[in-house]
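Undergrad: Here's a sequence, model it:
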Amino acid sequence: MAIHKAACIGGGVIGAGWVARLVLNGIDVSVFDPDPEAKRKVDEVMKGARRAYKRLATAGLPKEGKISYAATIEEAVREADFIQESVPERLELKHKVLAEIDLHAPSSAIVGSSTSGIKPTDMQVAMKKHPERLVVGHPYNPVYLLPIVEIVGGEQTWDEAIELARECYTEIGMKPVVIRKEIEAFVGDRLLEAMWREALWLIKDGICTVEELDDIMRYGFGLRWAQMGMFQVYRVAGGEAGMRHFMAQFGPCLQWPWTKLTDVPEFNDELVDLIATQSDEQSGQWSIRELEKIRDNNLVAIMEALSKENKGKGWGAGALHKDYVKRLGVGAKVSPAAAKAKALKKKKVRA
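TA: So this is what the prediction gives:
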């Protein structure tokens, strides 16, 4: 399914990231966010995304889609065939917003939620007309660069909606992974939360500082994870005998008291001050916008490097990056009039 007109409900960090990815793929986007600063915030994210895509899209970019700002949700979704909701993680707010989207969006529109952990079944109860079209489409920041998106269906979600969502996200250069069972926080955030919890203990107990912990990750296993993930890395660690040997060798470690498991340190002012102070010492010399630029440059460089591996076919995110750059380049060579005609033709065929 090709996206012809998109709507983004919520223009914060994640919502603006969606706007950037869609617009830089040549798709018009209507944005609704009641924050009077929404346009400025989206513009800031767009600046960073354009800068990153100049490095990323070596074969050229399609003509940018247009961004418009709607006064209401109804106005934003009225003509959209793809809608991404990215409002704060409060279930009552999700219910209110999704009910309005459901009431006013075309019946054929796919609705994705950027929620980091709320189950789609718990959200779609507010959708009285077409709950079957809601899926979780959980991205990672920055949305315009990181390709992964976790797709989760609820009890009322149709298989067809999941497949259409997969096509939509693939169309804009993402790597959709359909989560097999509905579960809170899905897969990525469950892994991150476990690491975050253990990291808080290590800082609180004075084992290391936030900078030392980050160094251990970015100079060590973070580099391995970036291109192989966890299980493929451990397969290699098993030597010629592979995963079975690794499991036999390190499996018993799971019984050792190495981690705090599900124990959580008290989240009080003292812990916040400790971590915030160390974070200021680590990164206070850069503004957030400067850090975003450094992050984006590094991500593009890593994906470019990975795109040259595997005899030029690309490896991991690099393979997808290679295909995405090529696809953007094709869009750059298509005139806006031809692209519109092609889109209309596809729409007629589906009808």
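
Undergrad: Every contact and neighbour count from this point should use C-alpha atoms.
TA: Fine.

Undergrad: can you map out the helices along the stretch 101-250 of the chain?
TA: Along the stretch 101-250 of the chain, counting by DSSP state H, counting those that start in this stretch, helices occupy 120-124, 159-171, 188-204, 210-216, 222-228, 231-237, 242-250.

Undergrad: isn't there a strand covering Ser68?
TA: Yes. Assessed by DSSP: H, G, I helix; E, B strand; the rest coil, Ser68 belongs to a strand.

Undergrad: who's in contact with it?
TA: Contacts for Ser68 were tallied using C-alpha atoms under 8 Å, 6 or more residues apart in numbering; they are Val29, Ser30, Val31.

Undergrad: Same list (those residues) but as TSV, adding distance to Leu56, secondary structure and neighbour count.
TA: TSV is the format used below for these (distance: C-alpha to C-alpha, whole Å; DSSP: H, G, I helix; E, B strand; the rest coil; neighbours: other C-alpha atoms under 10 Å):
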residue	distance to Leu56	secondary structure	neighbour count
Val29	22	strand	26
Ser30	25	strand	24
Val31	25	strand	30
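
Undergrad: tally of neighbours for Val325?
TA: Around Val325 there are 20 other residues, counting by other C-alpha atoms under 10 Å.

Undergrad: what's the answer for Pro265, then?
TA: That count, for Pro265 with other C-alpha under 10 Å as the rule, works out to 14.

Undergrad: can you check Ile14 too?
TA: Neighbours of Ile14 using other C-alpha under 10 Å come to 24.

Undergrad: Second chain to compare with the first, below:
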Amino acid sequence: MRPDPSAVRTVVCAGTGVIGGGWVAYFLARGYDVVAWDPAAGAEERLRHLVDAAWPALTELGLAEGADRSRLTFEPDLARACARADFVQESAPEDLDLKRRLLADIDAATPAGVVVSSSTSGYPMTDMQTECATPGRTVVGHPFNPPYLIPLVEVVGGKLTDDDVVAWASDFFRLAGKSVITMEHEVPGFIANRLQEALWREALHMVASGEATVEQIDLSITDGPGLRWPIHGPMMTFHLAGGQGGMAHMLDHFGPSLLAPWTRLTAPELTTGLRDAVVEGCEREAEGRTIDDLVAERDRGVIAVLRALGRA
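TA: Sure thing, here's the model as predicted:
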């Protein structure tokens, strides 16, 4: 018998990199006790640095009652960590064999009925739950970077996931303050990542062919369609592009352009030259700002957008 989503008090975060650490910061800010586990050397120090860096933004957004960084425990033993869980969020690197083994270990150590969620950015749960003794409680809870600021979580189960687990996880994330898409079918890369990937691949093609610089690509989004997307997504944006005739007029008028060679969805070869061009372009655009500087800048901007739209 699993606890009610509203009864969750202790969240275990297995894996504390950029995504897992972001989850730790978020759950702490929402007033949960968090037990973190990560086998990497120096993981606890990096995690606490990440949480401290995120805390000003989370404080500005508003902390839940009882939220405190002192409620974080770093536990080096996975079994001892999972034994305390009311909910588990796994955020290990994107390595299928690793995730299979880790989810099986988490499943073996976690009390019966407790839901185990994965932050995977692309693997179907069907492929990851194969070694679990009780795969019915495993589900994908795919967040967006940084999880402590970006509201969306995509929830989807695998072939062996119990239907009530998908519903439970969706309810839990909503209670925790997230915006949730509950997917009815597994899709590689889920929804948002597939859309991001299409844009990313086209950007790499343009850099590789010399058609655009890194700076031009970023400006084309931040000062172009990116300004519309916090208000209306791509479908509603094109609905408005049809004027009073809406999407119907837009499709009838611009539909033939879908056959024009405007995009190349296959990925370009990641040559050394392309890699170096992208890295050097990002360094130029950063203009000496450190990663911590850029994180703080991003967080201030996201908060401003959320507040301007009445979502924070």
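
Undergrad: After superposition, what's the TM-score here?
TA: Scored against TM-score structural alignment, normalised by the length of structure 2, the superposed chains reach a TM-score of 0.95; 305 aligned residues with a C-alpha RMSD of 1.1 Å.

Undergrad: As JSON lines, the helices of the stretch 101-250 of structure 1 with mean neighbour count and distance to Gln278 of structure 1 would be great.
TA: Shown next, in JSON lines, are the helices of the stretch 101-250 of structure 1 (neighbours: other C-alpha atoms under 10 Å; distance: least, C-alpha to C-alpha, whole Å):
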{"stretch": "helix 120-124", "mean neighbour count": "21", "distance to Gln278 of structure 1": "37"}
{"stretch": "helix 159-171", "mean neighbour count": "18", "distance to Gln278 of structure 1": "38"}
{"stretch": "helix 188-204", "mean neighbour count": "16", "distance to Gln278 of structure 1": "10"}
{"stretch": "helix 210-216", "mean neighbour count": "14", "distance to Gln278 of structure 1": "6"}
{"stretch": "helix 222-228", "mean neighbour count": "15", "distance to Gln278 of structure 1": "21"}
{"stretch": "helix 231-237", "mean neighbour count": "15", "distance to Gln278 of structure 1": "31"}
{"stretch": "helix 242-250", "mean neighbour count": "14", "distance to Gln278 of structure 1": "33"}
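
Undergrad: looking at those, which is closest to Glu182 of structure 1?
TA: helix 120-124 (7.8 Å; C-alpha to C-alpha).

Undergrad: Where does the closest one end up in structure 2?
TA: Residues 125-129 of structure 2 are matched to helix 120-124 of structure 1 when aligned by TM-score structural alignment.

Undergrad: which residues make contact with the matching stretch from outside it?
TA: Applying C-alpha under 8 Å, 6+ apart, the external contacts of stretch 125-129 of structure 2 come out as 96, 99-100, 103-104, 135, 138-140, 156-160.

Undergrad: Could you do stretch 261-268 of structure 1 as well?
TA: Ala194, Arg197, Glu198, Leu200, Trp201, Lys204.

Undergrad: just so I have it, where are all the strands in structure 1?
TA: 5-9, 28-32, 67-69, 82-85, 110-113, 134-138, 148-153, 175-178 (DSSP state E).

Undergrad: Just put these in TSV and tack on distance to Ala339 of structure 1.
TA: Listed next are the strands of structure 1 as TSV, based on distance: least, C-alpha to C-alpha, whole Å:
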stretch	distance to Ala339 of structure 1
strand 5-9	13
strand 28-32	13
strand 67-69	18
strand 82-85	18
strand 110-113	22
strand 134-138	26
strand 148-153	26
strand 175-178	24
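
Undergrad: What residues in structure 1 pair up with stretch 73-87 of structure 2?
TA: Mapped onto structure 1 using TM-score structural alignment, stretch 73-87 of structure 2 covers residues 68-82.

Undergrad: Also stretch 97-109 of structure 2?
TA: Under the alignment (TM-score structural alignment), stretch 97-109 of structure 2 falls on residues 92-104 in structure 1.

Undergrad: how about that stretch: buried residues?
TA: Lys94, His95, Val97, Leu98, Ala99, Glu100, Ile101, Asp102, Leu103, His104 (16 or more other C-alpha atoms under 10 Å).

Undergrad: and which of those residues is nearest to Glu79 of structure 1?
TA: His104 (9.3 Å).

Undergrad: ok, back up a step: next, report how far the match of stretch 73-87 of structure 2 is displaced from the centre of its chain.
TA: With C-alpha atoms, centre = their mean, to the nearest Å as the basis, stretch 68-82 of structure 1 stands 22 Å off its chain's centre.

Undergrad: Buried ones in it, by neighbour count?
TA: Tyr69, Ala70, Ile73, Glu74, Glu75, Ala76, Val77, Arg78, Glu79, Ala80, Asp81, Phe82.

Undergrad: How about stretch 304-312 of structure 2?
TA: Buried, per 16+ other C-alpha under 10 Å, within stretch 304-312 of structure 2: Val305, Leu306.

Undergrad: so which of the helices of the stretch 101-250 of structure 1 gets nearest Ile288 of structure 1?
TA: helix 210-216 (16.7 Å).

Undergrad: Indicate which one of the strands of structure 1 is closest to Leu223 of structure 1.
TA: Among the strands of structure 1, strand 148-153 sits nearest to Leu223 of structure 1 (C-alpha to C-alpha), with 17.3 Å.
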